[in-house]
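Enquirer: sequence? don't have it. structure:
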């Protein structure tokens, strides 16, 4: 079976985080790692969603998932932060504003 996507060509069928979005996410991730809260991450790029998962340990379920869903852009917002239990903690159109829910948790853990 032939590969429908030639090597080296971008896959336009998957949702991905762009360089700016990854910079914002990794900035928060770095602060949480420095605080000792997070230790690992994983990324998944699917047809409908891009997911950045954060872990306390590599063998656990993700503590949080940061999702980008372009189909929700006009409705609830492109970005969502989802907790370990599947609850949506914050949804929004602006990634920085959406990630503030995680920064509040950092402030509480340092106090």
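Expert: Alright, I've got the coordinates. Because the structure is predicted, anything quoted here is derived from the model rather than measured. Numbering: from 1, shown residues only.
Enquirer: CA atoms for contacts and neighbours, from now on please.
Expert: Noted.
Enquirer: can you pull the contacts of residue 105?
Expert: Contact analysis of residue 105 by Cα atoms under 8 Å, 6 or more residues apart in numbering lists nothing.
Enquirer: surely it is within a helix?
Expert: Yes - the secondary structure assignment for residue 105 places it in a helix, going by DSSP: H, G, I helix; E, B strand; the rest coil.
Enquirer: now it: how far from residue 21?
Expert: Distance of residue 105 to residue 21, computed by Cα to Cα, to the nearest Å: 20 Å.
Enquirer: what ranges do the helices span in this protein?
Expert: The residue ranges that make up the helices of the chain, judged by DSSP state H, are 19-34, 95-110.
Enquirer: give me the neighbour count for residue 66.
Expert: Here the neighbour count serves as a burial measure; for residue 66 (other Cα atoms under 10 Å) it reads 22.
Enquirer: so what's it closest to, chain neighbours aside?
Expert: Excluding the flanking residues, the one nearest residue 66 by Cα to Cα, 6 or more residues apart in numbering is residue 81, at 4.7 Å.
Enquirer: take this one as well and set it beside the first:
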């Protein structure tokens, strides 16, 4: 009989969080979108499996977008993703700034 010891509690993180550089990139985009009048509020969730930055147009509604970090997907599709209001994944990848570009397109407007 082969008995395996349970995983060490210190091996598993209590929760996933954005680091300072990731949060800086997200808040930079957030500030530009607030200045453009597109976004008004945000929420942060740090869970065991994911860190989620939710963006709202108004405070009391469903998020317009969710920016998620899921470290378990690091070796697959990439641990960063942008998810729309309907749950559709708009962009996924290994580079956070590259993933956020899908939201920056909203800042580009035609000048007459």
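Expert: Ah, there it is. Fair warning: this is a prediction, and the values are worked out from it, not measured in the lab.
Enquirer: one step back: may I see the helices of structure 1 arranged in CSV, with distance to residue 74 of structure 1 as well?
Expert: Putting the helices of structure 1 into CSV (distance: least, Cα to Cα, whole Å) gives the following:
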stretch, distance to residue 74 of structure 1
helix 19-34, 18
helix 95-110, 15
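Enquirer: out of those, which is closest to residue 86 of structure 1?
Expert: Closest to residue 86 of structure 1 of the helices of structure 1 is helix 95-110 (Cα to Cα; 15.1 Å).
Enquirer: in that closest one, what counts as buried?
Expert: For helix 95-110 of structure 1, the buried set under the neighbour-count rule, 16 or more other Cα atoms under 10 Å, comprises 95, 98, 99, 102, 106.
Enquirer: residue 47 of structure 1 versus the residue nearest to residue 24 of structure 1 when sequence neighbours are not counted, what's the distance?
Expert: The shortest distance from residue 24 of structure 1 to any non-neighbouring residue, by Cα to Cα, 6+ apart, is to residue 96 (6.8 Å). According to Cα to Cα, residue 96 of structure 1 stands 24 Å off from residue 47 of structure 1.
Enquirer: residues contacting the spatially most central residue of structure 2?
Expert: Note on structure 2: the residue nearest the mean C-alpha position is residue 67, at 2.1 Å, using Cα atoms, centre = their mean. Under the criterion of Cα under 8 Å, 6+ apart, the contact partners of residue 67 of structure 2 comprise 52, 53, 54, 80, 81, 82, 83.
Enquirer: before we move on, the earlier item: report how many residues lie close to the residue nearest to residue 66 of structure 1.
Expert: Using other Cα under 10 Å, residue 81 of structure 1 has 25 other residues around it.
Enquirer: ok, now residue 82 of structure 1?
Expert: Other residues within reach of residue 82 of structure 1, judged by other Cα under 10 Å, total 19.
Enquirer: does it touch residue 98 like I think?
Expert: No - counting by Cα atoms under 8 Å, residue 82 of structure 1 does not reach residue 98; the two are 10.7 Å apart.
Enquirer: any residues in contact with both of these two?
Expert: A shared contact of residue 82 of structure 1 and residue 98, defined by Cα under 8 Å, 6+ apart, is any residue touching both; here these are residue 90.
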